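**Student:** quick one: sequence and predicted model below, then my questions.
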Amino acid sequence: MPDGQEHAFTDYSNHPLRDLPIDLTVCIGHARPRLRDVLNLTEGSILPLDRQIDDVVDLFVGEKLIARGQLIEVNEGAELAVQITQIFAGGSMF
């Protein structure tokens, strides 16, 4: 790569903060119900989201979108996971 351009992937194996746990948020969709609908929620209520079951999900660290992926089942369907399909470059995370 020409000088001044960042590499898409950086080796963080020696970064001093690499073992620091971070909160990662997986956004599967949004809802915008009316207040009266929220007040009427009960156990078993269904809240529709703005995405389909097979749509990509967004991964955030804080407010920064870092990746997108697909929800998958793991451990014989006992757990959900995200299979990363796109990682956003554009600067170091640190």
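**Tutor:** Nice, I can see it. Residues are numbered from 1 along each chain as shown.

**Student:** please make it C-alpha for all contacts and neighbour counts, starting now.
**Tutor:** Noted.

**Student:** what's the following helix or strand after the strand or helix carrying Asp58?
**Tutor:** Assigned by DSSP states H and E, Asp58 belongs to strand 57-61. Downstream of strand 57-61, the next assigned helix or strand under DSSP H and E is strand 64-74.

**Student:** the helix or strand just after that next one to strand 64-74, inter-axis angle?
**Tutor:** Using DSSP H and E, the helix or strand that follows strand 64-74 towards the C-terminus is strand 79-87. Per axes from the mean of the first three to the mean of the last three C-alpha atoms, to 10 degrees, the angle that strand 79-87 makes with strand 64-74 is 140 degrees.

**Student:** want to compare, so here's the second one:
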Amino acid sequence: MGSEDGLRRILDIPLEVKVEMGRTKLLVNEIIQFGQGTVIELHKLAGEPLDMYVEGRLVARGELVVINENFGFRITEIITPEARIKSLGL
């Protein structure tokens, strides 16, 4: 079996991809008071790059775009393998 065969085997494996706008911590009391129109402040400034995670690991940063009437994500930076290893504390 060549390396091409091995690569073909993994190409159809589904991976979870998330794009994160920001995070915050809230008290349970604050969460149970949520209602329609509640605004939650995130610890990220407007215009800052969004983070993209694959299987829980940061792999890229980018920006929100609108495509027709859908949101999309434009990658502006790929996180280097060295930076990913450093973020793991290794």
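**Tutor:** That came through, no problem. As the structure is a prediction and not an experimental result, all values here were calculated from the model.

**Student:** re the thing from before, got the buried residues for the strand holding Asp58 of structure 1?
**Tutor:** Using 16 or more other C-alpha atoms under 10 Å as the burial criterion, the residues of strand 57-61 of structure 1 that qualify are Val57, Asp58, Leu59, Phe60.

**Student:** okay, those residues in a markdown table with distance to Ile66 of structure 1 next?
**Tutor:** Output for the buried residues of strand 57-61 of structure 1, formatted as a markdown table (distance: C-alpha to C-alpha, whole Å):
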| residue | distance to Ile66 of structure 1 |
| --- | --- |
| Val57 | 11 |
| Asp58 | 8 |
| Leu59 | 6 |
| Phe60 | 6 |
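
**Student:** tell me the contacts of Val66 of structure 2?
**Tutor:** Gly72 (C-alpha atoms under 8 Å, 6 or more residues apart in numbering).

**Student:** what does it align to in structure 1?
**Tutor:** Matched by TM-score structural alignment, Val66 of structure 2 corresponds to Glu73 in structure 1.

**Student:** so how far is Glu79 of structure 1 from its match?
**Tutor:** Glu73 of structure 1 is 6 Å from Glu79 of structure 1, where distance means C-alpha to C-alpha, to the nearest Å.

**Student:** go on, Tyr12 of structure 1?
**Tutor:** 28 Å.

**Student:** ok, now Leu41 of structure 1?
**Tutor:** Look at Leu41 of structure 1 and Glu79 of structure 1: by C-alpha to C-alpha, they are 26 Å apart.

**Student:** could you measure Ile13 of structure 2 against Leu7 of structure 2, distance?
**Tutor:** 11 Å.

**Student:** okay, those two: which has more neighbours?
**Tutor:** Neighbour totals were compared for Ile13 of structure 2 and Leu7, and Leu7 leads with 10 against 7 (other C-alpha atoms under 10 Å).

**Student:** what lines up with that one in structure 1?
**Tutor:** Under TM-score structural alignment, Leu7 of structure 2 pairs with His15 in structure 1.

**Student:** fine by me, we can end here.
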